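Undergrad: Pasting the sequence and the predicted coordinates here, then a few questions.
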Amino acid sequence: MLNNKKILVAGAAGLLGSSLVCRLLDEGAQVVAVDLEEARLLDRLSASGYSTNPGLTVCAMDIGRKADVVDFFSNTHGLDGAVNCAYPRNKQYGRGFFEVELEDFNDNVSMHLGSSFLFIQECARYFKRSQREFSLVNISSVYGVIPPKFEVYEGTPMTMPVEYAAIKSALIHLSKYVTTFVADSRFRSNCVSPGGIRDKQPEAFLSRYKSSCLGKGMLDIEDVLGTIVFLLSDQSRYVNGQNIVVDDGFTL
């Protein structure tokens, strides 16, 4: 679906990002994979057997550092789309609601939502400069759509961080904002909001989570990739400013 398209993946060393890079290469895309942790990214791609793929370019970029992001877009040509899988956060991230300090809340919102704003802004600038069709995919979450179902975390050390919910809900609106600001159907900005993705969570949590779904429960990474590929492809040419939820019915 992506033959002859050049796609940027930010946060490519993460669980979603590294799997997406492999899928995009399989779909025929040229992929520019960037991450702050370039060595970790190369290790993940090597383990998957994709590090030597001729369609792959790997480089380091701090998505929260303006100079890095501006420099990248200023010196890159031929991009047809981008996906932001980055998930920056500080060491205090993930505390319970009453344990979150204001400074940490502000820091995490700035790191994650702020870097997403910068990335979206530079994608829009790139389109204005290149006048080339461009599809941006932002990764939100079901918890950007509905409030947390705290009962699924009972009996586990897990919780739904308040910063995460605030960031992901704002990201959906920011994605729509840039769509109406640019106001050109050749520039598209959409969100994908996955449900929970399986990653060695406690069985008690997995069971409770599944009870709120329609059959599968927690998703595998591969369950999310097809929607991203669709939004990057010409099959979704006039899908713009939307948020596609992939959650096995969790939000119903």
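TA: Nice, I can see it.

Undergrad: switch to C-alpha atoms for all contacts and neighbour counts from now on
TA: Will do.

Undergrad: so Phe105 touches Glu163, yeah?
TA: Yes: Phe105 is within contact range of Glu163, at 6.0 Å (criterion: Cα atoms under 8 Å).

Undergrad: Which parts of the protein are helices?
TA: 15-26, 38-48, 66-74, 102-109, 115-130, 162-182, 203-211, 222-232 (DSSP state H).

Undergrad: Out of these, which one sits most buried?
TA: Highest mean neighbour count among those (mean count of other Cα atoms under 10 Å): helix 15-26, with a mean of 21.

Undergrad: now the helices of the chain as CSV including distance to Ser193?
TA: Formatted as CSV, the helices of the chain follow (distance: least, Cα to Cα, whole Å):
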stretch, distance to Ser193
helix 15-26, 13
helix 38-48, 23
helix 66-74, 24
helix 102-109, 18
helix 115-130, 15
helix 162-182, 9
helix 203-211, 16
helix 222-232, 9
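
Undergrad: quick one: which of those helices is nearest Ile139?
TA: Among the helices of the chain, the nearest to Ile139 by Cα to Cα is helix 162-182 (8.1 Å).

Undergrad: Which strands or helices does that closest one pack on?
TA: helix 102-109, helix 115-130, strand 187-194 (3 or more Cα pairs under 8 Å, 6 or more residues apart in numbering; DSSP states H and E).

Undergrad: Dump these to TSV, plus distance to Cys59.
TA: Compiled in TSV, the helices and strands packed on helix 162-182 are given as follows (distance: least, Cα to Cα, whole Å):
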stretch	distance to Cys59
helix 102-109	24
helix 115-130	16
strand 187-194	24
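
Undergrad: Out of the ones you listed, the one nearest Ser74 is which?
TA: Nearest of the helices and strands packed on helix 162-182 (Cα to Cα): helix 115-130, 7.8 Å.

Undergrad: packing partners for the closest one?
TA: Taking 3+ Cα pairs under 8 Å, 6+ apart as the contact cut, helix 115-130 packs with helix 66-74, strand 81-84, strand 134-139, helix 162-182.

Undergrad: for comparison:
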Amino acid sequence: MGAKESSRVMDLYIQKLGRSLSGLGYETSGPPDHDLDREPGVKHPEWRISWFSLRSPIPEVNFALMAHLRRSSEGNIGISGNALLVSAAVEDILDELSYDSIDNFCGSVLDSIPFTYFETPQDMSQYIWVTGENGVDAGVREYMRLVDGPVSGWFSDRDDITKLLQLSGTARPNNVVDQVNPDPMRLRGSIVLAVLSGRGADAARVMAEYIGRGTFNNSDSREKARAFDAAMIRKFPVYEESRRAG
């Protein structure tokens, strides 16, 4: 399959996937973070990225899906996916805080996981491969099977503040480097989101427990955590009150 035909098949793939996802309430969207905003299909005709978004039960939070399509050297089309928990409101708050306290935070993305983690965690670079237009429907069905199944469950585990605060004290399962320490990105995002949702006391408690840990992720430290805590105290009186009381 030549480049022109591959491009047409990838466009068809995106159209059919969008229609299937719309049945679950997802809408086509842009990337959740500027760092993820590239130009597939123009500068890089061998791949495409499409984004889809659904409102979470938590205010100011969206469930996001990424579909990444690429053409192999043989002309086959592969698709992979990522699930993300995103909040522009959290990103806005973090932008206002001191830089040193958030230098390991990734924009609006609070948490993410590749679809392949659910079935091949030992190799999360796998794609669903199809050949030609006749294979597109099968590829879409496989993507949707994952969305309906494990991806939906992953989102359900993150659909309220209590669940997010509980997860914030754990390592990300797809972090092959550190399976022990909490993920700094998820922790900071959950703390901010809890305060925005009127759960300042709970946020302060989780932060105090985090600062008191003996070990940290290699991208974080007690000093960075304290800097973040201090920035939150300056920003939110309710958080300050809870931290002082705790």
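TA: Received the coordinates, thanks. Remember, it's a predicted structure, so these values are computed and weren't measured experimentally.

Undergrad: Superposed, how do the two chains score by TM?
TA: Scored by TM-score structural alignment, normalised by the length of structure 2, the superposition of the two chains gives a TM-score of 0.24; 108 aligned residues with a Cα RMSD of 6.2 Å.

Undergrad: Out of the helices and strands packed on helix 162-182 of structure 1, flag the one nearest Asn84 of structure 1.
TA: helix 115-130 (7.5 Å).

Undergrad: how far off helix 66-74 does that closest one point, in degrees?
TA: When axes from the mean of the first three to the mean of the last three Cα atoms, to 10 degrees is applied, the directions of helix 115-130 of structure 1 and helix 66-74 differ by 30 degrees.

Undergrad: Turn the helices and strands packed on helix 115-130 of structure 1 into TSV, including distance to Ala10 of structure 1.
TA: Listed next are these as TSV, based on distance: least, Cα to Cα, whole Å:
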stretch	distance to Ala10 of structure 1
helix 66-74	10
strand 81-84	5
strand 134-139	10
helix 162-182	16
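
Undergrad: Quick one: closest of the ones you listed to Ile228 of structure 1.
TA: For those, proximity to Ile228 of structure 1 was assessed by Cα to Cα; strand 134-139 is nearest, at 7.0 Å.

Undergrad: which helices and strands sit right next to the closest one?
TA: Using 3+ Cα pairs under 8 Å, 6+ apart, strand 134-139 of structure 1 sits against strand 81-84, helix 115-130, strand 187-194, helix 222-232.

Undergrad: what sits up against the shortest one?
TA: In this structure, residues lying in contact with strand 81-84 of structure 1 by Cα atoms under 8 Å, 6 or more residues apart in numbering are 5-11, 116, 119, 123, 134-139, 232.

Undergrad: Any quick PyMOL command for the buried ones out of those residues?
TA: Buried subset of those, written as a PyMOL selection, criterion 16 or more other Cα atoms under 10 Å:
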select buried, resi 5+6+7+8+9+10+11+116+119+123+134+135+136+137+138+139+232
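
Undergrad: that older thread, of all the helices of structure 1, which one is nearest Ser189 of structure 1?
TA: That would be helix 162-182 among these, by Cα to Cα, at 5.7 Å.

Undergrad: Just want the angle from the closest one to strand 187-194.
TA: Using the same axes, to 10 degrees: helix 162-182 of structure 1 against strand 187-194 is 160 degrees.

Undergrad: Not counting sequence-adjacent ones, nearest residue to Ile233 of structure 2?
TA: Glu240 (4.5 Å; Cα to Cα, 6 or more residues apart in numbering).

Undergrad: same for the helix or strand encompassing that neighbour, what does it pack against?
TA: Assessed by DSSP states H and E, Glu240 of structure 2 sits inside helix 237-245. Counting contacts by 3+ Cα pairs under 8 Å, 6+ apart, helix 237-245 of structure 2 is packed against helix 200-211, helix 222-235.

Undergrad: Same list (the ones you listed) but as a markdown table, adding distance to Gly78 of structure 2 and mean neighbour count.
TA: Formatted as a markdown table, these follow (distance: least, Cα to Cα, whole Å; neighbours: other Cα atoms under 10 Å):
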| stretch | distance to Gly78 of structure 2 | mean neighbour count |
| --- | --- | --- |
| helix 200-211 | 41 | 19 |
| helix 222-235 | 40 | 18 |
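
Undergrad: can you tell which of the ones you listed is closest to Arg55 of structure 2?
TA: helix 200-211 (22.7 Å).

Undergrad: and the closest one, what other elements does it pack with?
TA: Looks like helix 200-211 of structure 2 contacts helix 184-196, helix 222-235, helix 237-245 (3+ Cα pairs under 8 Å, 6+ apart).

Undergrad: got those helices as TSV, with distance to Ile14 of structure 2 columns?
TA: Below are these laid out as TSV (distance: least, Cα to Cα, whole Å):
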stretch	distance to Ile14 of structure 2
helix 184-196	30
helix 222-235	40
helix 237-245	44
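
Undergrad: Might you report the residue contacts of Val130 of structure 2?
TA: 76-78, 136, 138-139.
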